[in-house]
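Peer 1: Give me the fold of what follows.
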Amino acid sequence: MPQQILLIEDDARLAAMVQDYLGGSGFQVTVAGTGQKGLDLHRQRQFDAILLDLMLPDFDGLDLCRTIRADNATPIVMLTAKGEPMDRIIGLELGADDYLPKPFEPRELLARLKAVLRRGITEPAHRILRFGRLEIDPDAMEARVGDRVCDLTAHQFNLLEILANRAGRVLSRDTIMNALKGENLASFDRSIDVHVSRIRAEIEDDPNKPRRLITVRGAGYVFARSQD
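Peer 2: Alright, predicted model coming up:
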């Protein structure tokens, strides 16, 4: 079965060229013309690598890289017309595996893609967040308290993961919404407060006296690192 590559690129001509060239080299390339479409595909399917344009019409490529990397360790090669060293440094710090400035030779892209795929031929790390009896498994999109699986919607799980990944930090509602901007927020049809309440009902011993997911009056929410 050919390796699956997700190309997030708004330049239709360039995307067609890359798709054709990599296709001729044995890869199956799926093209997304916007950041949102690319993120949706990433979350719906399993890809072996992602080619990500930095300059997208609806998404900052660096933010999208950060969002994708928070989901899993799929190799990312950033493609961009920007050539400044600082852009490259920021992209790599956010989790990109390589960086290729435009214009580029298709053969160089192929070589770099193969290189990041070779580096990724190891057993993938299965990252589970553990907080006492609470376990959050981002890969499975599942939270457990002891042996019980929490009944959370996808939106509620993503909200819980955002808070847990920043345990100990107070997050305002604006910060949370910004972190969730990769989702279709139109479907996030209830306030964050309502979703937090439902998360508490699943993860807290006493939802009326939360000790894990705490409201900071006038500031937002904080996910407690530890419990007594």
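Peer 1: contacts and neighbour counts: CA atoms only from here.
Peer 2: OK.
Peer 1: Which parts of the protein are strands?
Peer 2: Remark: strands assigned in the chain by DSSP state E are 4-8, 28-32, 49-53, 76-80, 98-101, 129-131, 134-137, 142-145, 148-149, 170-171, 213-216, 220-223.
Peer 1: Here is a second sequence; please produce its structure as well for comparison:
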Amino acid sequence: MTVLIVEDDRVLARALAIVLRAHGDEPVVATTGREAISLAAQVDAAAMILDLGLPDMDGFAVIEAVRGWSAMPIVVLSARHEPREKVRALDAGADDYVTKPFDVDELLARLRAATRRRAGETATREVRTASFTVDLAARRVVRDGAEVGVTPTEWRLLEMLAREPGRVVAREDLLASLRGPSVPHRTHYLRVYVQQLRAKLEPVPAEPRHLITVPGVGYRLDL
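Peer 2: Below you'll find the model as predicted:
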């Protein structure tokens, strides 16, 4: 099977590639988060081995980006031993977590187990509401046959809601995902982004049918 190795330590990445080839697998190596996300969309990989400490972004962002459209098994391989890091990675969508230093045979066994668990699963690549469609694989939104332009922050918000339509996503979780230099930790800013999306996607923005506020809790996407 093809395995995507995401590791900025080139020596370790080469070593993992050699081991995988010896076991009959085909490794593909990415050394940055952006390269990993791009390759995950281009290469029909059966699984991913992911380091969290990447030079351009945290590995958690890679997990969340890939989980937006792929059920590819992800096994984290990290030097971070803290339980909270493991919990965070698993909650983000990783299938397993192996700490460095590691035993190669154990890593391969966990990779095979994760692949077996995911066998037959199909990730949701497209979410259709009565008014618009969210294409998670292509990262675009279509309404009335035309693509709707959304900002990166608006897309991230919509993507989180579209992953599990009908489920309420807490404000704190949305803010944690959106937070960056331009996104202060204030619920006011979250309301602004939701209003912007409603203006672009809702038939009647003042009476939303799809981007629903759950007072005191968060938001959900209704189909």
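Peer 1: still on that earlier bit, of the strands of the first structure, which approaches residue 114 of the first structure most closely?
Peer 2: Residue 114 of the first structure lies closest to strand 49-53 among the strands of the first structure, at 9.6 Å (C-alpha to C-alpha).
Peer 1: Give me the mean deviation of the closest one from the second structure.
Peer 2: Compared with the second structure after the fit, strand 49-53 of the first structure shows a mean deviation of 0.6 Å (mean C-alpha distance after the TM-score superposition for the first structure).
Peer 1: Give the equivalent position in the first structure for residue 47 of the second structure.
Peer 2: Under the alignment by TM-score structural alignment, residue 47 of the second structure pairs with residue 49 in the first structure.
Peer 1: In contact with that match, which residues?
Peer 2: By C-alpha atoms under 8 Å, 6 or more residues apart in numbering, the residues touching residue 49 of the first structure are 4, 5, 6, 74, 75, 76, 77, 113, 117.
Peer 1: Likewise for residue 98 of the first structure?
Peer 2: Counting by C-alpha under 8 Å, 6+ apart, residue 98 of the first structure has contacts 76, 77, 78, 92, 112, 116.
Peer 1: one more time with 10 Å, if that's ok
Peer 2: 51, 75-79, 88, 91-92, 112-113, 115-116 (C-alpha atoms under 10 Å, 6 or more residues apart in numbering).
Peer 1: among those residues, who's most crowded?
Peer 2: residue 76 (27 neighbours; other C-alpha atoms under 10 Å).
Peer 1: Now do the same for it: its match in the second structure.
Peer 2: Using TM-score structural alignment, residue 76 of the first structure lines up with residue 74 in the second structure.
Peer 1: if I read this right, that match contacts residue 36, doesn't it?
Peer 2: No. Residue 74 of the second structure is beyond contact range of residue 36, at 11.9 Å (criterion: C-alpha atoms under 10 Å).
Peer 1: which neighbours do those two share?
Peer 2: 4, 5, 48, 50, 63, 66.
Peer 1: With distance to residue 104 of the second structure and neighbour count added, can I get the residues you listed in a markdown table?
Peer 2: Below are these laid out as a markdown table (distance: C-alpha to C-alpha, whole Å; neighbours: other C-alpha atoms under 10 Å):
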| residue | distance to residue 104 of the second structure | neighbour count |
| --- | --- | --- |
| 4 | 16 | 25 |
| 5 | 14 | 26 |
| 48 | 15 | 27 |
| 50 | 15 | 28 |
| 63 | 22 | 25 |
| 66 | 25 | 20 |
